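> Structure for this input, please:
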Amino acid sequence: MKQGLIVFLNGTSSSGKTSISMELKKQKEIPFHHLSIDDFFGNYNDFIDNKFPDIEPTREVDNVGQILFDPIMSVYYATIKLFSEMGLNVLVDTVIDNDKRFNDYLELLFDHPTFFVCVLCSKEELTRREQLRGDREIGLANSQYDTIYSFDEYDLEVNTEELSPAECADKILSYIKSDQDYSAFKKLSKREISIS
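Next up, the predicted model:
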C-alpha cells in the first residue's frame, strides 16, 4: 500500500485554506481527510472545559500558549504523518509562520508525497476578511504575510481573490490527476534558526 498524498496548503490566516479544503472534501474522485491545526487547539480547549468544568486556578498563568503550543503542534505533525502512513490522503490546513515550524514539517514529511500549494491573497483582502469573520484579530494575517510567503518553491499557486474556493479546488485536483511530480517540498532546505 502506498503512502497517502499530503496536500499542504500554505497561506496566512483568512487566505482561504479551510474553504478550499471543504471543497476538496466534497468532491468524490479523490477522498481526503482534513487536518486543521485549529481543530487540535479547539479540541484541547473543549477537553479541558468538559473534563474540568469547575477548575479554578490558584494563580495566574501568563504563558499558557507557550506551554501548550509546541506539544500540540507535535501531535498535529505526527497525525499528518500517521494518516499518510495509513494510506490516507490528507489536507494540511495550517500556517508556517516561522523557520522552526517549517524545519519540523520538512523533517517529518520529507519522505512523504507532499503537494505544496501556495494559497495567495492580498493584504487588503485579508484585512477585509478578518473584519467580516469577527473571530480573528485584525492584522493577524498581515503580521504573518512576509514570513508565510517567503518560500520560492511551490508545486502550485492559487489566488483566492481571483478564484472561488471551488475553482481553487478544481485547479488542485487537475494538478493531482495530471500525474505531475510533487517536487517543491523536496527542493526546499532547512532554514537557519537564529537564537536570541
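> going forward, measure contacts and count neighbours with C-alpha atoms only.
Will do.
> Show me where this protein has its helices.
Along the chain, counting by DSSP state H, helices occupy 17-26, 37-51, 64-85, 99-109, 123-133, 140-148, 165-177, 184-187.
> Could you give me the buried positions within the longest one?
In this case it means helix 64-85. 73, 76, 77, 80, 81, 83, 84, 85 (16 or more other CA atoms under 10 Å).
> Test my guess that the third one contacts residue 103.
Pointing back at residue 77 there. No - taking CA atoms under 8 Å as the definition, residue 77 is not a contact partner of residue 103, at 11.6 Å.
> any chance of the helices of the chain in CSV, plus distance to residue 5?
Formatted as CSV, these follow (distance: least, CA to CA, whole Å):
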stretch, distance to residue 5
helix 17-26, 13
helix 37-51, 18
helix 64-85, 6
helix 99-109, 11
helix 123-133, 29
helix 140-148, 22
helix 165-177, 9
helix 184-187, 13
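> Most tightly packed of the ones you listed?
Counting by mean count of other CA atoms under 10 Å, helix 17-26 has the highest mean neighbour count of these, with a mean of 20.
> Residue 157 versus residue 145, what's the distance?
Using CA to CA, to the nearest Å, residue 145 is found at 15 Å from residue 157.
> what does residue 118 give?
5 Å.
> what do you get for residue 187?
Counting by CA to CA - residue 187 and residue 157 are separated by 16 Å.
> and this one, so I can compare the two:
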Amino acid sequence: MIIFLNGTSSSGKSSIARELLRVLDEVWFHLPVDAFHAMRARRDLPPAEVAAVLRRTWQGYHRAVAGMAAAGNHLVVDHVLSEPWRLRDCVELFDPEETVLVGVHCARAELERRERARGDRPAGLAAGQIERVHAHGVYDLECDTTDRSAADCARRIKEFLPVRPRPTAFRRLRDQERDRDRDRG
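Next comes the predicted model:
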C-alpha cells in the first residue's frame, strides 16, 4: 500500500509521515521526494539543463516508489504535485487500488510563517504552489495542518485506511486520463 501525501512545501507532509511511521501497524517506509533531491550532487548547472535534471529526478523517484511497492513494501510518500505530468506519471505507475491519495492543506499565512521559521526555502514557494498542487481536486482524504497536529492527521489517516471507499482517487484519476486519451485519439 502507498499512502501518498500531496501538499505544498511546508504544509506538514513530512511531519505527518513521521507520525504515520510511529502509529501504523506493520513495517512502513517513508520515501520523501526531498530525499531524492538531496542525493543529487550539488553542481552549478546551466539554466537550460536544470529542468531536465529535475524532471529525471522526479521520474526516477516515481519509479523507485513503484518498485518498492511492487516488492510488497508499505510506503508513505510525500510529494508536491505542482505540475500535472507528475500526477499523470504516478497514476500510471502506482496500483490505483493500493494507493491512498491524501491532500495536505494549510492556510497561506501559516505556510509563510513555517517557511520563515525553516529558513531553507525561498520565500513564497509554498504560497505559489497552493493552486497548482491541488488543481486535480480528487482525494481519498484531506487533512488541514493549520490547526491540526501531524499526530492528529496521522491518526485520522490510520483510521481511514480500513474503510477507504472505492473507487479510489487514483482509480478515478486513471479513468479520467484514459477518457481524455480516448477523446483525443
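> picking up where we left off before, can you tell me which of the buried residues of helix 64-85 of the first structure lies closest to residue 95 of the first structure?
When those are compared for distance to residue 95 of the first structure (CA to CA), residue 73 wins out at 11.1 Å.
> List the residues that contact the closest one.
Residue 73 of the first structure makes contact with residue 37, according to CA atoms under 8 Å, 6 or more residues apart in numbering.
> how does it look with 7 Å?
By CA atoms under 7 Å, 6 or more residues apart in numbering, the contact set of residue 73 of the first structure is empty.
> And the equivalent of it over in the second structure, how far from residue 137 of the second structure?
Aligned by TM-score structural alignment, residue 73 of the first structure pairs with residue 58 of the second structure. Distance, residue 58 of the second structure to residue 137 of the second structure, by CA to CA: 21 Å.
> now do residue 169 of the second structure
For residue 169 of the second structure, the distance to residue 137 of the second structure (CA to CA) stands at 10 Å.
> And residue 146 of the second structure, by the same measure?
From residue 146 of the second structure to residue 137 of the second structure the distance is 19 Å (CA to CA).
> Equivalent analysis for residue 180 of the second structure, please.
16 Å.
> and if you look at residue 22 of the second structure?
For residue 22 of the second structure, the distance to residue 137 of the second structure - CA to CA - is 29 Å.
> Repeat that for residue 93 of the second structure.
As judged by CA to CA, residue 93 of the second structure and residue 137 of the second structure stand 20 Å apart.
> again, but for residue 65 of the second structure
22 Å.
> Same check on residue 172 of the second structure?
11 Å.
> and if you look at residue 79 of the second structure?
15 Å.
> got it, and residue 184 of the second structure?
For residue 184 of the second structure relative to residue 137 of the second structure (CA to CA), the value is 22 Å.
> Residue 67 of the second structure now?
Taken as CA to CA, the span from residue 67 of the second structure to residue 137 of the second structure is 27 Å.
> aligned partner of residue 74 of the second structure in the first structure?
In the first structure, residue 74 of the second structure lands on residue 89 (TM-score structural alignment).
> brain fart, residue 6 of the second structure
In the first structure, residue 6 of the second structure lands on residue 10 (TM-score structural alignment).
> Skipping its backbone neighbours, what lies nearest that match in space?
Counting by CA to CA, 6 or more residues apart in numbering, residue 10 of the first structure lies nearest to residue 118, which is 5.1 Å off, once chain neighbours are set aside.
> Now do the same for that neighbour: its match in the second structure.
Using TM-score structural alignment, residue 118 of the first structure pairs with residue 103 in the second structure.
> That match: neighbour count?
Per other CA atoms under 10 Å, the neighbour tally for residue 103 of the second structure reads 23.
> For it, give me its contacts.
Contacts of residue 103 of the second structure by CA under 7 Å, 6+ apart are 5, 6, 7, 139, 141, 142, 143.
> The fifth one -> the first structure?
Using TM-score structural alignment to pair residues, one finds that residue 141 of the second structure aligns to residue 156 in the first structure.
> Not counting residues beside it along the chain, what's closest to its match?
Nearest to residue 156 of the first structure is residue 117, by CA to CA, 6+ apart, at 5.0 Å.
> quick one, what contacts that neighbour?
8, 9, 10, 154, 155, 156, 157.
> Can you give me the neighbour number for the first one?
When counting by other CA under 10 Å, one arrives at 20 neighbours for residue 8 of the first structure.
> so residue 153 of the first structure makes contact with residue 184?
Yes - if you go by CA atoms under 7 Å, residue 153 of the first structure and residue 184 touch, sitting 5.2 Å apart.
> who touches both of the two?
Counting by CA under 7 Å, 6+ apart, nothing touches both residue 153 of the first structure and residue 184.
> which position in the second structure aligns with residue 27 of the first structure?
Checking TM-score structural alignment: residue 27 of the first structure goes with residue 23.
> Quick one: average offset of the longest strand that the first structure contains versus the second structure, please.
Taking DSSP state E as the criterion, the first structure has its longest strand at strand 114-120. Here the mean offset of strand 114-120 of the first structure against the second structure after fitting is 0.5 Å, by mean CA distance after the TM-score superposition for the first structure.
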